[in-house]
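Chemist: Below: sequence and its predicted model.
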Amino acid sequence: MTSLSTHVLDAVTGTPAAGIALEVTADGKPVATGVTDADGRARLAEDLAPGTYRLRFATGDWFAGAGRETFHPEVVVAFAVTPGRAHLHVPLLLSPFAYSTYRGS
């Protein structure tokens, strides 16, 4: 089984993005939820079976809570869990009008 974590950084302020709501789904069904901590990090799941998942970041709510405009009401990252991988890390670099992500370590 595979564990999953994330780390979100606000590219505009250069600080961790604390308080972003997260949801992991598979086949449209919830698998795990969480919220980024003060360091912008969250551990979301410890037992993901091989398959395709989606990690949803509630970026619109987070920006609205900070009184900032954004183009993206949410960011959804689809990823595959393959056999033999003990851990997946999905970082998100976020700004109001752009984002990037990659498979971290």
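Modeler: Happy to help now that I have it. Numbers count the residues shown, from 1 in each chain.

Chemist: Please count neighbours and contacts with C-alpha atoms only from this point.
Modeler: Fine.

Chemist: The residue of the chain most remote from its centre and Val77, how far apart?
Modeler: Distance from the C-alpha centroid of the chain peaks at Gly84, with 21.9 Å (CA atoms, centre = their mean). Note on Gly84: its distance to Val77, by CA to CA, to the nearest Å, is 21 Å.

Chemist: Next: Leu48.
Modeler: Taking CA to CA as the measure, Leu48 falls 16 Å from Val77.

Chemist: Same question for Ala11.
Modeler: 18 Å.

Chemist: here comes the other one, which I'd like you to weigh against the first:
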Amino acid sequence: MSTLSCHVLDTSQGQPATGIPVELYRFGETTLLAKGVTNADGRCRFDELELAPDCYCLRFLVEEYCQSQFKQVFFPLADVVFNSQAEQAHYHIPLLLSGYSYSTYRGS
């Protein structure tokens, strides 16, 4: 079993993106497995969750943040789909966000 954390960085301002709701689903399913909100450092930990090997969707609900910070919303949400494996102890998924783009990578 693996654990999960994430964070969001507002790359247009070079600062953490706070108050962004984050949801976790099994890929292709609609049952919510866990949810959280990014803190003052733009981070969210799912401490109560252990990921079994599977394919998951981490959904960042960025609409309100984009409206307040960029005064427009091009991407109302950002889905990051990833596979977990039994031998991996922890997954950390960063989201880099700006008004017209977002990207992600496998963090450490």
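Modeler: Received it, and whenever you're ready, just let me know what you need. Bear in mind the structure is a predicted one, so any value in this text is a computation, not a measurement.

Chemist: Got a TM-score for the pair?
Modeler: Taking TM-score structural alignment, normalised by the length of structure 1 as the basis, the two superposed chains have a TM-score of 0.93; 105 aligned residues with a CA RMSD of 1.2 Å.

Chemist: Alignment lookup: Thr33 of structure 1 to structure 2.
Modeler: With the correspondence set by TM-score structural alignment, Thr33 of structure 1 lines up against Lys35 in structure 2.

Chemist: Secondary structure element holding its match?
Modeler: Lys35 of structure 2 is located in strand 32-37, with elements delineated by DSSP states H and E.

Chemist: Give me the helices and strands touching the helix or strand that comes right after that strand, please.
Modeler: Once the chain leaves strand 32-37 of structure 2, the next helix or strand it forms, by DSSP H and E, is strand 43-51. Here strand 43-51 of structure 2 touches strand 2-10, strand 32-37, going by 3 or more CA pairs under 8 Å, 6 or more residues apart in numbering; DSSP states H and E.

Chemist: between these, which gets nearest to Tyr25 of structure 2?
Modeler: strand 32-37 (5.3 Å; CA to CA).

Chemist: which of the residues in that closest one are buried?
Modeler: 35-37 (16 or more other CA atoms under 10 Å).

Chemist: now do stretch 52-64 of structure 1
Modeler: For stretch 52-64 of structure 1, the neighbour count (16+ other CA under 10 Å) marks 53-63 as buried.

Chemist: ok but Val12 of structure 1 is inside a strand, no?
Modeler: No. Assessed with DSSP: H, G, I helix; E, B strand; the rest coil, Val12 of structure 1 is coil; it does not lie in a strand.

Chemist: Of the buried residues of stretch 52-64 of structure 1, which belong to helices?
Modeler: In this view, the buried residues of stretch 52-64 of structure 1 that belong to helices under DSSP state H are 59-63.

Chemist: Save those as TSV, and put in distance to Pro96 of structure 1 too.
Modeler: Listed next are these as TSV, based on distance: CA to CA, whole Å:
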residue	distance to Pro96 of structure 1
Thr59	9
Gly60	9
Asp61	12
Trp62	10
Phe63	8
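
Chemist: Relative to Pro73 of structure 1, which of the residues you listed is nearest.
Modeler: Closest approach between those and Pro73 of structure 1, by CA to CA: Gly60, at 3.8 Å.
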